[in-house]
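In: what follows is a protein structure lacking sequence information:
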């Protein structure tokens, strides 16, 4: 017989919390969790499979604890003069962020972010014992340098999360805001660039700010632009001292040999893997334009999704789309819903379904 959770000796600070749980349903069109809806190209998949097969020959041995080849691959991909000793990786960017909080957050410390933002930040903070402080954004979800630095200075957090571009709103974040927050803080400043590959070409990355800023961290993921969500690979770039700190909290051999082999192979084909980004951006912009024509209020997005307002009853619209085989996301922002940019056919299915709902109103 299974015990009730409230009868177990659970940590007091975890009681009442709800686990992260985006809906998963076997619908024809799933556009709710910002996955890359394009499959890994066949030639890349073949190389990945060959690399995994080779790694299997030694799978009876522990993997390279320092995942050296993978770190070298990430350094080469990121550029900016980065070297392998400035790179860290883990099983998805959530584990990367968890490592940061384990090392620099924890009991008696605080983590800060500008709400609304990625829902895992407060969950990870609280799960690792840190208190979460939510800052505020402008009405259009932007952040100014002055307002950001003032809020951070007042909160005085140990860890600051800056989602750039922001999830779930898609909002860009300029480098001057990052510089201002760093100057106003004493703790670790994490710039989460999970969606940066979907920003306009030539947009500067926070990676350019790393020199001389030993408390600055830039986090990335292979889940989005690299179509690698199921592989669970996230990484970051920072001062080598930060990397040393993360070694103190990671589990031994935390990246399997198979994960290392798959990710290293995918990086060898970064140009091919990223070619689908332009198509996704085109579908994102098509969604925004069509939503506006339908009378909704899409927010500017530099990601692979669109947050749109003007929804009278988000729960009802979500359910009616669900009944039509379309899964999108209710992110609990009043009168808003969020949709991932899919393939051309998936995008058409969503837009046609939404138009049909509107015609019934």
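Out: Received it, and whenever you're ready, just let me know what you need. In this text the structure is predicted, and so the values were computed from the model without any measurement.
In: going by C-alpha atoms from here, please, whenever you check contacts or count neighbours.
Out: Fine.
In: all the strands of the stretch 201-350 of the chain, in order from the start?
Out: 216-221, 234-238, 297-298, 305-309, 326-327, 337-340 (DSSP state E, counting those that start in this stretch).
In: any idea which of these gets closest to residue 78?
Out: strand 234-238 (8.8 Å; CA to CA).
In: tell me what the helix or strand hosting residue 51 is packed against?
Out: Here residue 51, judged by DSSP states H and E, is contained in helix 42-56. Here helix 42-56 touches helix 257-268, going by 3 or more CA pairs under 8 Å, 6 or more residues apart in numbering; DSSP states H and E.
In: excluding sequence neighbours, find me the nearest residue to residue 268.
Out: Excluding the flanking residues, the one nearest residue 268 by CA to CA, 6 or more residues apart in numbering is residue 73, at 7.7 Å.
In: just to check, that neighbour is in contact with residue 264?
Out: Yes: at 6.4 Å, residue 73 and residue 264 qualify as touching, with contact defined as CA atoms under 8 Å.
In: number of nearby residues for residue 56?
Out: By other CA atoms under 10 Å, the residues close to residue 56 number 14.
In: the inter-axis angle of the helix holding residue 51 versus helix 257-268?
Out: Our comparison of helix 42-56 with helix 257-268, counting by axes from the mean of the first three to the mean of the last three CA atoms, to 10 degrees, yields an angle of 150 degrees.
In: the structure to be compared is supplied as follows:
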């Protein structure tokens, strides 16, 4: 496959093939264009690059290690499973990588408030921390159901000084939190920055968040060569909006020997309405200012979606993922709630690592696949977050 199939992207209109773009009102486009211009200017400056590099090292704790999960691999009975430990980052997940970049951009632009949505709460915690660090007020919109499920992260968001808005309409989960946050942003786009939490939304956000997250793959590529003497045979990550996945995948897109797999939530089953398998069952549509695969009804309206992992229950997906699916570079598969819970407990009890429920989807798919592969095969999984936020919920669900 030619590198030109996927690099460079997006084009000047923010398109990844037929996906992406900026489908927003003209009056808002001016504010978004200012963000695009500011981002393109600041990302080239030595001052910004050095400040971000210093924070990633001394504040976040990068590079995050790559860990060989030997007991999990033995349990699967085949290939070797390796974990990129984003769970060890400050604030507990990969989200801090792009939140620092967005907070620094807001400071550079002189914004008076940063607004965002959160599902599982990791983006909310990370952005609250980043805004506290740079001294800008932060407002997080979160669905009522997710607030109840993710109590530990809700407390952290408040402790960090962020204003938390409970969203009680619609599904009361991530999609409606995005709607609510976007409406608040529209009240004053000149003074506010909407810090999108994934590789979704209108251009430049899918590219911007990817750029900040691609450090995951850059580190992991070098680390796997150092640890094993070669590239991994597989690179895997969970997919909701897709930020942790694109962060890992980007470094391996040109390596044809590396098979790349994204793992979506099939929830209670693909034959039920209780899933969020956008890439598997969706079709092209528009949501939140961009075009992507979308779980939608006959009128093109987003369907209610579900996942045991709050960070994955989104009816759309990042436009670059859609393009990579269409050209066949990345394969997208699924894991159920039950498989996720099983992987959550196995990783905890075999390796002493409690994963986020989101990340457990990728662990589940890797373990499922590993048993059919030779022991010399290496599977690299992005362990995108830790499970502190999910521990009480899982314990109650499993009767622990």
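Out: Received the coordinates, thanks. Predicted, not measured: the structure shown is a model, and the values here were computed from it.
In: and the TM-score between them?
Out: Once superposed, the chains reach a TM-score of 0.36 (TM-score structural alignment, normalised by the length of structure 1), with 198 aligned residues with a CA RMSD of 6.2 Å.
In: so what's the residue nearest to residue 268 of structure 1 up against?
Out: The neighbours of residue 73 of structure 1, taking CA atoms under 8 Å, 6 or more residues apart in numbering as the test, are 264, 267, 268.
In: quick one: it from residue 262 of structure 1, how far?
Out: 12 Å (CA to CA, to the nearest Å).
In: make a markdown table out of the contacts of residue 73 of structure 1 and add distance to residue 191 of structure 1.
Out: Converted to a markdown table, the contacts of residue 73 of structure 1 look like this (distance: CA to CA, whole Å):
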| residue | distance to residue 191 of structure 1 |
| --- | --- |
| 264 | 23 |
| 267 | 22 |
| 268 | 25 |
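In: closest one to residue 349 of structure 1 out of these, please.
Out: Nearest member of those to residue 349 of structure 1, counting by CA to CA, is residue 267, at 32.1 Å.
In: the closest one reaches residue 77, doesn't it?
Out: Yes: in terms of CA under 8 Å, residue 267 of structure 1 counts as a neighbour of residue 77; the distance is 7.2 Å.
In: more neighbours, the two?
Out: Per other CA under 10 Å, whichever of residue 267 of structure 1 and residue 77 has more neighbours is residue 267, with 20 against 14.
In: burial of residue 268 of structure 1, as a residue count?
Out: Based on other CA under 10 Å, the number of other residues close to residue 268 of structure 1 is 17.
In: roughly how far apart are it and residue 68 of structure 1?
Out: Residue 268 of structure 1 sits 15 Å away from residue 68 of structure 1, going by CA to CA.
In: cool, and residue 337 of structure 1?
Out: With distances taken as CA to CA, residue 337 of structure 1 is found 41 Å from residue 68 of structure 1.
In: who has more neighbours, those two?
Out: residue 337 (26 against 14).
In: could you point out which element follows the strand ranked longest in structure 2?
Out: Ranked by residue count under DSSP state E, the longest strand found in structure 2 is strand 259-267. Sequence order places helix 278-281 as the next helix or strand after strand 259-267 of structure 2, per DSSP H and E.
In: in that next one, what's buried?
Out: 278, 279, 280 (16 or more other CA atoms under 10 Å).
In: can I get those residues in CSV with distance to residue 227 of structure 2?
Out: Formatted as CSV, the buried residues of helix 278-281 of structure 2 follow (distance: CA to CA, whole Å):
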residue, distance to residue 227 of structure 2
278, 35
279, 33
280, 34
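In: for residue 122 of structure 2, state which of those is nearest.
Out: For these, the nearest to residue 122 of structure 2 is residue 278 (21.3 Å; CA to CA).
In: thought the closest one was touching residue 293?
Out: Yes: assessed by CA under 8 Å, residue 278 of structure 2 is found in contact with residue 293 at 6.3 Å.
In: packing partners of the longest helix seen in structure 2?
Out: Identified as the longest helix of structure 2 according to DSSP state H is helix 26-42. If you count contacts as 3+ CA pairs under 8 Å, 6+ apart, helix 26-42 of structure 2 packs onto helix 95-109.
In: what residues of stretch 319-337 of structure 2 count as buried?
Out: Under the neighbour-count criterion of 16+ other CA under 10 Å, stretch 319-337 of structure 2 has 319-325, 329-337 buried.
In: likewise for stretch 347-361 of structure 1?
Out: 347, 349, 350, 351, 353, 354.
In: what distance do you get for the third one to residue 290 of structure 1?
Out: Read that as residue 350 of structure 1. Residue 350 of structure 1 is 11 Å from residue 290 of structure 1, by CA to CA.
In: doesn't residue 338 make contact with residue 266 of structure 2?
Out: No: applying CA under 8 Å, one finds residue 266 of structure 2 not in contact with residue 338, separated by 9.8 Å.
In: neighbour count winner among these two?
Out: Taking other CA under 10 Å, residue 266 of structure 2 and residue 338 do not tie; residue 266 has more neighbours (28 against 16).
In: and the more buried one, how far from residue 279 of structure 2?
Out: Counting by CA to CA, the gap from residue 266 of structure 2 to residue 279 of structure 2 is 11 Å.
In: for residue 153 of structure 2, same thing?
Out: From residue 153 of structure 2 to residue 279 of structure 2 the distance is 28 Å (CA to CA).
In: can you check residue 326 of structure 2 too?
Out: With distances taken as CA to CA, residue 326 of structure 2 is found 10 Å from residue 279 of structure 2.
In: pull out the buried positions in the longest helix of structure 2.
Out: By 16+ other CA under 10 Å, the buried positions in helix 26-42 of structure 2 come out as 29, 31, 32, 35, 39, 42.
In: host element of the residue lying closest to residue 98 of structure 1 once chain neighbours are set aside?
Out: Nearest residue to residue 98 of structure 1, sequence neighbours excluded (CA to CA, 6+ apart): residue 124, at 6.1 Å. For residue 124 of structure 1, the host element (DSSP H and E) is helix 120-127.
In: and that helix, what does it pack against?
Out: Partner elements for helix 120-127 of structure 1 (3+ CA pairs under 8 Å, 6+ apart): helix 93-104, strand 110-115, strand 131-136.
In: export those to a markdown table and tack on mean neighbour count?
Out: Below are these laid out as a markdown table (neighbours: other CA atoms under 10 Å):
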| stretch | mean neighbour count |
| --- | --- |
| helix 93-104 | 22 |
| strand 110-115 | 24 |
| strand 131-136 | 18 |
